[in-house]
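*Asks:* what follows is a protein structure lacking sequence information:
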């Protein structure tokens, strides 16, 4: 590798690290903006329909109220479910402690000598505090939502003006690119959330029915948690599977826990890996590897909000690449689809 090329690669790596550091440091500023753009893309059809019948300001306010009600209901569902789980932990601390001591004894009898050390320092109240911490963080989202919806309000009011200014750009190719890419991004994000909502509702209903039939306590809470957590790919279903499994272990032992673990994994697999891709179709074709990377990358930078917004950011970026002649290969490469075979003459 020549010296100039090596220097260019090094500069690129340094620039990427600097950008990631800036994104992380500016989390408080950028996360509400990212969510605001995402929400505007989702609710624009609703505002457009209302605006055709009502004054613009009234349409925007109604759109915000409806959106806030939907977001608030989902967050309330998580808080309600985790609240019931926390109460159940508080009432059954002795069960978890006994299970842990039994497991530690079994491990020690099979040569795992460190198990005794963990037993001395283990306290089931850690689990209760973890559940309470999650609930507290969810309740603290009020300030975040206020800033986000202020951005949404201002953005929706200016959206028509922005589109008209873009349409009047002197460079017609740039204007056409921005309008087409923006419309396509909004359409794909709307489809993403529609599919995600349908599959989340179906998953929550099936999890509720299964846990109820299996005799697991808090069946309604498990269904509610599965519904709400399914909005976060990979991480949400994992949490929604491991929590009921742990409680099945405390309630009835290893047999029920194993049944719950296997069945919930089957439910999550059919929902996320089989049905959802077929419902979404080619419009949301993204490499599963890149989906997982986006979730962990953005959660590393922005925490739980990043885990949610990571996939929409990836979809938006690949959609923009698909509309660019010079970057279309990036969208094709990361689509997760096989390249069409060359025609044989």
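*Replies:* That came through, no problem. Being a predicted model, the structure only gives us computed values, none of them experimental.
*Asks:* from now on I want contacts and neighbour counts done on CA atoms only, so please keep to that.
*Replies:* Noted.
*Asks:* next helix or strand past the host helix or strand of residue 11?
*Replies:* Under the criterion of DSSP states H and E, residue 11 resides in helix 3-25. Counting by DSSP H and E, the next helix or strand C-terminal to helix 3-25 is helix 27-51.
*Asks:* next, the buried residues of the helix holding residue 11.
*Replies:* Neighbour counts over helix 3-25 (16 or more other CA atoms under 10 Å) mark 23, 24 as buried.
*Asks:* mind giving me the packing neighbours of it?
*Replies:* Contact here means 3 or more CA pairs under 8 Å, 6 or more residues apart in numbering; DSSP states H and E; on that basis helix 3-25 packs against helix 288-302.
*Asks:* for the helix or strand following the helix it packs on, buried residues please.
*Replies:* Note on helix 288-302: by DSSP H and E, the next helix or strand toward the C-terminus is helix 304-322. The neighbour-count criterion (16+ other CA under 10 Å) identifies 304-316, 318-322 as the buried residues of helix 304-322.
*Asks:* name the residues that touch helix 304-322?
*Replies:* 31, 34-35, 38, 181-182, 184-185, 188-189, 192, 231-233, 235, 284, 286, 291, 294-300, 327-332, 334 (CA atoms under 8 Å, 6 or more residues apart in numbering).
*Asks:* hmm, residue 200 and residue 230 touching each other?
*Replies:* Yes. Contact criterion CA atoms under 8 Å: residue 230 and residue 200 qualify, at 5.3 Å.
*Asks:* still on that earlier bit, what angle separates the helix holding residue 11 from helix 288-302?
*Replies:* 60 degrees (axes from the mean of the first three to the mean of the last three CA atoms, to 10 degrees).
*Asks:* could you give the angle of helix 3-25 to helix 27-51?
*Replies:* Using the same axes, to 10 degrees: helix 3-25 against helix 27-51 is 70 degrees.
*Asks:* one more to weigh against that first structure:
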């Protein structure tokens, strides 16, 4: 009998084409999809509060109202701080025109003394223009203000999801007998997302406070703004530290000179290495379940789809995609290993299997 199965290459190509169509479709409605995902992630983040109230038999209205109010107050505080600080930054930047010209003149004199042409220096200054770097911070903060300015939509979504959370939990529990893999995958997504958000937020706050103290000691303007930027950038994988460092370092260069900039860079590096490299992995562990390559690819893809908000939500969005497409499918163990960068459990390595077989045959001899 002739094999009528579809070739694997065709399945892969059709799957990739469908994925591209879905991503471009989400990009077209990014102004709606972004707040929806943000609301979902925030509801997942505060779900331990609702569970704690439920275990103590609190009334339903309190189980809904308290987590909802916590999220709304945090959002309002973030909107207020970012709006005021971004306004101060916009009014502060024009005052550094003379300092920037002086830096350019000093750099040209230093280049001439060391035999470098002004053309090389000009190209370097264009590439590392502090105004452009600070402008990137304004774009990021402006995009966040644009997302958070749709506060009414986010609040409505939060209220709706908070009201549905108890019912959704019961529905998922009841569905374990019908779709156990799907329910388990969604529960794992919620657990990993919640753990990632809580641990990242705690360490982001520690980083932000330490960064603000360092900037205040060095007399760098707007330390509160750069602390908030460090907290937000903490959710951006791979490049978040650089995004949080460059704007205050450039402002320190304009305000206090090269020495102040180097001190800011040194302080940020020490704080980041201690918290992110030594302490954070012990608490976060393997909660994310994504390899370094997949994390970086998810950052690029979701930033392309949802803009700056996609960069912040890259990890939760990738965890949701993994839960829906991979973890819910029992036959996709190889894909789980590919995404997480770990060998699937329950299968011995090829070399080990050969040694076992070889030992058995030698024993028979």
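*Replies:* That came in fine, so what should we check first? Please read all numbers here as calculations on a predicted model, not as lab measurements.
*Asks:* which position in the second structure aligns with residue 29 of the first structure?
*Replies:* Under the alignment (TM-score structural alignment), residue 29 of the first structure pairs with residue 32 of the second structure.
*Asks:* residue 191 of the first structure: how many residues sit nearby?
*Replies:* Using other CA atoms under 10 Å, residue 191 of the first structure is surrounded by 18 other residues.
*Asks:* which one is it nearest to, not counting chain neighbours?
*Replies:* residue 280 (7.2 Å; CA to CA, 6 or more residues apart in numbering).
*Asks:* what sits against the one you found?
*Replies:* Contacts for residue 280 of the first structure were tallied using CA under 8 Å, 6+ apart; they are 191, 192, 195.
*Asks:* give me the element it is part of.
*Replies:* helix 276-280.
*Asks:* in the second structure, which residues correspond to that helix?
*Replies:* Against the second structure, helix 276-280 of the first structure falls on residues 280-284 (TM-score structural alignment).
*Asks:* so how far does the matching stretch sit from its counterpart in the first structure?
*Replies:* For stretch 280-284 of the second structure, the mean distance from the matching residues in the first structure following superposition reads 1.5 Å, by mean CA distance after the TM-score superposition for the first structure.
*Asks:* for that stretch, what is the distance to the chain centroid?
*Replies:* 16 Å (CA atoms, centre = their mean, to the nearest Å).
*Asks:* try stretch 215-231 of the second structure
*Replies:* 21 Å.
*Asks:* and residue 139 of the first structure, what's its match in the second structure?
*Replies:* So residue 139 of the first structure corresponds to residue 145, using TM-score structural alignment.
*Asks:* pull the residues that contact whichever strand or helix holds that match.
*Replies:* In the assignment (DSSP H and E), residue 145 of the second structure maps to helix 130-149. Helix 130-149 of the second structure is contacted by residues 31, 34-35, 75, 79, 82-83, 86, 90, 93, 154, 229, 243, 246-247, 250-251, 308-309 when judged by CA under 8 Å, 6+ apart.
*Asks:* can you turn the buried part of the residues you listed into a PyMOL selection?
*Replies:* The command below creates a PyMOL selection of those among those that count as buried (16+ other CA under 10 Å):
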select buried, resi 34+35+79+82+83+86+154+229+243+246+247+250+251+308+309
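*Asks:* quick one, helices of the stretch 151-300 of the first structure?
*Replies:* All helices of the stretch 151-300 of the first structure, identified by DSSP state H, counting those that start in this stretch, fall at 172-213, 219-229, 235-252, 254-269, 276-280, 288-302.
*Asks:* what's around residue 260 of the first structure, how many residues?
*Replies:* 25.
*Asks:* that one and residue 245 of the first structure, how far apart?
*Replies:* Using CA to CA, to the nearest Å, we find residue 260 of the first structure at a distance of 6 Å from residue 245 of the first structure.
*Asks:* likewise residue 104 of the first structure?
*Replies:* 19 Å.
*Asks:* same check on residue 286 of the first structure?
*Replies:* Applying CA to CA to residue 286 of the first structure and residue 245 of the first structure gives a distance of 30 Å.
*Asks:* check residue 79 of the first structure too.
*Replies:* Residue 79 of the first structure is 20 Å from residue 245 of the first structure, by CA to CA.
*Asks:* same deal with residue 227 of the first structure?
*Replies:* Residue 227 of the first structure is 17 Å from residue 245 of the first structure, by CA to CA.
*Asks:* just residue 129 of the first structure next, same as before
*Replies:* 19 Å.
*Asks:* got it, and residue 200 of the first structure?
*Replies:* For residue 200 of the first structure, the distance to residue 245 of the first structure (CA to CA) stands at 19 Å.
*Asks:* likewise for residue 272 of the first structure?
*Replies:* 19 Å.
*Asks:* could you do residue 229 of the first structure as well?
*Replies:* Counting by CA to CA - residue 229 of the first structure and residue 245 of the first structure are separated by 16 Å.
*Asks:* how about residue 278 of the first structure?
*Replies:* As judged by CA to CA, residue 278 of the first structure and residue 245 of the first structure stand 28 Å apart.
*Asks:* same question, residue 34 of the first structure
*Replies:* On the measure of CA to CA, residue 34 of the first structure and residue 245 of the first structure end up 34 Å apart.
*Asks:* what about the residue opposite residue 183 of the first structure in the second structure once aligned, how many residues nearby?
*Replies:* Counting by TM-score structural alignment, residue 183 of the first structure corresponds to residue 187 in the second structure. With neighbours defined by other CA under 10 Å, the count for residue 187 of the second structure comes to 16.
*Asks:* please apply the same query to residue 242 of the second structure.
*Replies:* 14.
*Asks:* what do we get in the first structure for it?
*Replies:* So, by TM-score structural alignment, residue 242 of the second structure is matched to residue 238.
*Asks:* also residue 163 of the second structure?
*Replies:* In the first structure, residue 163 of the second structure lands on residue 157 (TM-score structural alignment).
*Asks:* is it true that that match touches residue 61?
*Replies:* No. Applying CA under 8 Å, one finds residue 157 of the first structure not in contact with residue 61, separated by 9.9 Å.
*Asks:* ok, residue 200 and residue 245 of the first structure, which is more surrounded?
*Replies:* More crowded of residue 200 of the first structure and residue 245, by other CA under 10 Å: residue 200, with 27 against 22.
*Asks:* that one -> the second structure?
*Replies:* So, by TM-score structural alignment, residue 200 of the first structure is matched to residue 204.
*Asks:* what's near enough to touch that match?
*Replies:* Residues near residue 204 of the second structure by CA under 8 Å, 6+ apart: 230, 231, 232, 234.
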